[in-house]
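Trainee: Compute the structure for the input listed below.
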Amino acid sequence: MKKALLAVLFAAFAAPAFAQEKTFELKISHWVPASHPLQKSLEDWAAAVEKASGGTIKSRVFPAQQLGKAFDHYDMARDGIADVTYVNPGYQPGRFPIMGAGELPFLMSDAKGGSMGLDAWYRKYAEKEMKDVKFCLAFVHTPSSLHTRTKKVVVPDDIKGMKIRPADATIANFVTQLGGTNVQSSAPEVRDIIERGVADGVFFPAGSLVLFGVDKVTKFHIDAPMYVTTFVFVINKDKYNEMSERQKKAVDDNCNTEAAGRVGEFWGKFEDAGIDKVKAQSGQDVYALTPEQVALWKKASEPLIKTWGDGVRKTGVDPDAALTELRASLAKYNALTP
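Mentor: Next up, the predicted model:
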């Protein structure tokens, strides 16, 4: 009898409290097409938050740069143009130097484990590096490679004299170091710059290569896990701070390492399937690298660690310790390249 009475009293007090909560409709913005797997990941994220909030936090996803350019998405969340955004930190070289560790070539072997390892490691650094937004989660796509139009690239020296669209700031440094020229563009613009001859090739995951039609303007494709690109979901701080404690918990419960793994795994499977689609096309040259060739690429990439470390040291963080921590986190989630 007492338990029943307590339950009735709790319901009587709790229901009005929930009813008085402010309702939200979050604007979630990204810059890839609605056909990209990220669209479903963001829709699933929004649905999970809505359910956990008792229906008081709803969302609408805006794909394909509807609310702003790809390069602007971090600032869009900071300034409240959107409430939740998808960001490639490497689109703004030098702004997020610590996160750049995840971009180092030949570091990660798996999209799901890489996402979880990166996310778990970066959480303490996000408070320093992305303090003007609420950090939600970090993730990566599947380890990917280089695709070119007129020249087959096998060893690092082949990059000399080429115009390459890099995946991120670290790969841009790599291209420069190897004697190439960087051509900056967002992912949706890649096909156009290659088709017009502005760029000779692109570092891109294979599934996205097909999705964006870049396979129609490239012929040579390295089939080797050379690099990943890091991404984050971030949230406008003011909007988050307006929420009740219960609503904040609904968001926080979907901004964690497990959620990062789900996003990375789903996207990773999409990209992994892309290489077979390219192989099935006539006129495409998809080729693996020999162990000796991989060793040359790894050797050539070693100076990038120092370049990354120099940038991180300026923030007051010890780059050697940070990279050791990242490697340990990736190993924990079985995603560290041997």
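Trainee: going forward, measure contacts and count neighbours with C-alpha atoms only.
Mentor: OK.
Trainee: All the helices of this protein, in order from the start?
Mentor: 2-19, 37-52, 73-79, 111-129, 169-177, 190-195, 206-211, 237-242, 245-252, 257-279, 291-301, 303-313, 319-332 (DSSP state H).
Trainee: can you redo these as CSV with distance to Met226 and mean neighbour count?
Mentor: Output for those, formatted as CSV (distance: least, Cα to Cα, whole Å; neighbours: other Cα atoms under 10 Å):
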stretch, distance to Met226, mean neighbour count
helix 2-19, 50, 11
helix 37-52, 22, 18
helix 73-79, 26, 23
helix 111-129, 13, 24
helix 169-177, 10, 22
helix 190-195, 19, 20
helix 206-211, 12, 22
helix 237-242, 35, 15
helix 245-252, 33, 18
helix 257-279, 14, 20
helix 291-301, 9, 15
helix 303-313, 14, 17
helix 319-332, 16, 17
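Trainee: Ile98 is nearest to which of those?
Mentor: Proximity to Ile98, assessed across these by Cα to Cα, is greatest for helix 303-313 (5.6 Å).
Trainee: gap between the residue lying closest to Glu127 once chain neighbours are set aside and Arg60?
Mentor: Nearest residue to Glu127 in three dimensions, chain neighbours excluded: Phe135, at 7.8 Å (Cα to Cα, 6 or more residues apart in numbering). For Phe135, the distance to Arg60 equals 19 Å [Cα to Cα, to the nearest Å].
Trainee: Compare these two (neighbour count), which wins?
Mentor: Phe135 (23 against 13; other Cα atoms under 10 Å).
Trainee: Okay, that one and Ser59: tell me how far apart.
Mentor: For Phe135, the distance to Ser59 equals 18 Å [Cα to Cα].
Trainee: Please apply the same query to Gly261.
Mentor: 22 Å.
Trainee: Next: Thr315.
Mentor: For Thr315, the distance to Ser59 - Cα to Cα - is 35 Å.
Trainee: Here is a second sequence; please produce its structure as well for comparison:
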Amino acid sequence: MTNFTRRSVMAGIGAAVALPAYLKKANAAEVTLKLHAMLPAPAPMNTQFFEPWIKEIQDASNGAIAVQLYPSMQLGGKPPQLADQVRQGICDITWTLPVYTPDRFPVAETLALPFMVTNAEKTSVVMHKLMDEFGQGEYDGIKTLAFHTHDGGKLHTRNGLIKTTEDLKGLKLRAPNQATGELLASLGAETVFFPVTEMVVGLSNGVIDGCCLPYEVVPAFKLQELTKFTSAPAPAERGLYANTFALIMNQRAYEGLSDDLRGVIDAHSGMALSERIGKQFDTFEAKGKQVVIDQGNTIGEIPSETLSEWREKAAPIYDKWIEKLNASGHDGAAIVARANALLDGAA
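Mentor: Next up, the predicted model:
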């Protein structure tokens, strides 16, 4: 073997030794992470977010990380159990709503109060900042990957637009969470709480007159066929409500990865991911609205003066929430004030 050849071989060996572990095992997964999801496989959250995100992680790790998606609660249990499932290691990653376990993650629930949403992208960034500043201890023992919200909810009804408080009186409405239900009840509506999957039956048989949901939910449940009117806040106003979401990972699964592979997870999580999911939900929202338009339904605007009246009615709900945050060891007034400031554009 010539000196040139020998040097080339040795250099190649040295380079191989220097490569990160995941590059030396291209296309051979070192670890497979189980992602447990509540929605059916065809849901846009799975096909348009999770599947591309999973592929990005796989490609960035050169195949060393595989993520297996289990939709429709295939690993068992019910959606409110997902946070515990990831903590216990039943799954490695999950996507869940803090409101599914009321009062357990109060900082993360704060933006689910009425009128705490602009659009999904901006409000998701606000939520991530709020959690960084006040909510780090809420997910103790869990690796948090992203936080986000959907766009503001609208009132979808069978028999007429909602433009005044009087229009709500006596309406039977399915509420999306406890705080929004309290607000609607204070305005004269009769609110009921049941899973969104039961909402279709309720609208079909007349048990409820409408519901409060974002447009993005419309296509999945064919709300454009079950309701004929949508009432949305005036464009300059905040949305009626938004539920909050957390993308979380088992801490032991994260810490068990090599430094290189933890770096891959870190590069595909955090503030940028929260913003990205929020932007994705704004896209879902636009598509849902177009479905309503194409159906020929009537879309109306809830005037600013009506919304001002409703926001005054929401004041006791905020006070009650501040007390709840205080009881959890937080400065409730500071959290709510900071959330409002961020929504209004503070840095």
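Trainee: ok, back up a step: and Glu103 of the first structure, which of the helices of the first structure is closest to it?
Mentor: Of all those, helix 169-177 sits nearest to Glu103 of the first structure, with 6.0 Å by Cα to Cα.
Trainee: now for the closest one, which elements pack on it?
Mentor: Applying 3 or more Cα pairs under 8 Å, 6 or more residues apart in numbering; DSSP states H and E, we find helix 169-177 of the first structure packed against strand 181-182, helix 303-313.
Trainee: Which among the ones you listed is found nearest to Tyr91 of the first structure?
Mentor: Of these, nearest to Tyr91 of the first structure by Cα to Cα is strand 181-182, at 12.6 Å.
Trainee: The closest one vs the second structure, average offset?
Mentor: Compared with the second structure after fitting, strand 181-182 of the first structure deviates on average by 4.2 Å (mean Cα distance after the TM-score superposition for the first structure).
Trainee: which residues touch the aligned residue in the second structure for the residue nearest to Glu127 of the first structure?
Mentor: Residue correspondence to the second structure (TM-score structural alignment): Phe135 of the first structure is matched to Thr144. If you count contacts by Cα atoms under 8 Å, 6 or more residues apart in numbering, Thr144 of the second structure has them with Ala246, Leu247, Ile248, Met249.
Trainee: from what I can see Phe49 of the second structure touches Gly278, true?
Mentor: No. Phe49 of the second structure lies out of contact with Gly278 (Cα atoms under 8 Å); the separation is 10.7 Å.
Trainee: Show me what Lys69 of the first structure aligns to in the second structure.
Mentor: Across the alignment, which pairs residues by TM-score structural alignment, Lys69 of the first structure is matched by Lys78 of the second structure.
Trainee: Look up how far His36 of the second structure lies from that match.
Mentor: Going from Lys78 of the second structure to His36 of the second structure by Cα to Cα gives 11 Å.
Trainee: Have a look at the two and say which one is more surrounded.
Mentor: His36 (26 against 12).
Trainee: Translate the more buried one into the numbering of the first structure.
Mentor: So, by TM-score structural alignment, His36 of the second structure is matched to Ser29.
Trainee: likewise Gln290 of the second structure?
Mentor: By TM-score structural alignment, Gln290 of the second structure lines up with Asp276.
Trainee: what's the answer for Ile299 of the second structure, then?
Mentor: Matched by TM-score structural alignment, Ile299 of the second structure corresponds to Val286 in the first structure.
Trainee: Against Gly261 of the first structure, how distant is the closest residue to that match other than its chain neighbours?
Mentor: Distances taken as Cα to Cα, 6+ apart place His221 nearest to Val286 of the first structure, at 4.7 Å, with adjacent residues excluded. According to Cα to Cα, His221 of the first structure and Gly261 of the first structure sit 27 Å apart.
Trainee: now swap in Thr315 of the first structure and tell me
Mentor: Thr315 of the first structure is 28 Å from Gly261 of the first structure, where distance means Cα to Cα.
Trainee: ok, now Asn182 of the first structure?
Mentor: Asn182 of the first structure is 31 Å from Gly261 of the first structure, by Cα to Cα.
Trainee: quick revisit: which of the helices of the first structure sits closest to Tyr227 of the first structure?
Mentor: helix 169-177 (8.2 Å).
Trainee: May I see the helices and strands packed on helix 169-177 of the first structure arranged in a markdown table, with distance to Glu292 of the first structure as well?
Mentor: Below are those laid out as a markdown table (distance: least, Cα to Cα, whole Å):
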| stretch | distance to Glu292 of the first structure |
| --- | --- |
| strand 181-182 | 25 |
| helix 303-313 | 19 |
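Trainee: so which of these gets nearest Trp45 of the first structure?
Mentor: Smallest distance to Trp45 of the first structure across those (Cα to Cα): 31.5 Å, for helix 303-313.
Trainee: okay, the closest one sits on what stretch of the second structure?
Mentor: Counting by TM-score structural alignment, helix 303-313 of the first structure sits on residues 316-326 of the second structure.
Trainee: Look up the closest residue to the residue positioned nearest the centre of the second structure, ignoring the ones flanking it.
Mentor: Nearest residue to the geometric centre of the second structure (Cα atoms, centre = their mean): Phe245, 3.1 Å. Nearest residue to Phe245 of the second structure, sequence neighbours excluded (Cα to Cα, 6+ apart): Leu97, at 4.5 Å.
Trainee: ok, that neighbour - contacts?
Mentor: Pro80, Asn243, Thr244, Phe245, Ala246.
Trainee: Now check the first structure for the residue matching it.
Mentor: Aligned partner of Leu97 of the second structure by TM-score structural alignment: Asn88.
Trainee: Find the nearest non-adjacent residue to Thr110 of the second structure, please.
Mentor: Closest to Thr110 of the second structure by Cα to Cα, 6+ apart is Val336, at 7.3 Å.
Trainee: and the one you found, how far is that from Lys320 of the second structure?
Mentor: 11 Å.
Trainee: what touches both of the two?
Mentor: Common neighbours of Val336 of the second structure and Lys320 (Cα under 8 Å, 6+ apart) do not exist.
Trainee: Quick one: average offset of the match of helix 303-313 of the first structure versus the first structure, please.
Mentor: Mean deviation for stretch 316-326 of the second structure: 1.1 Å (mean Cα distance after the TM-score superposition for the first structure).
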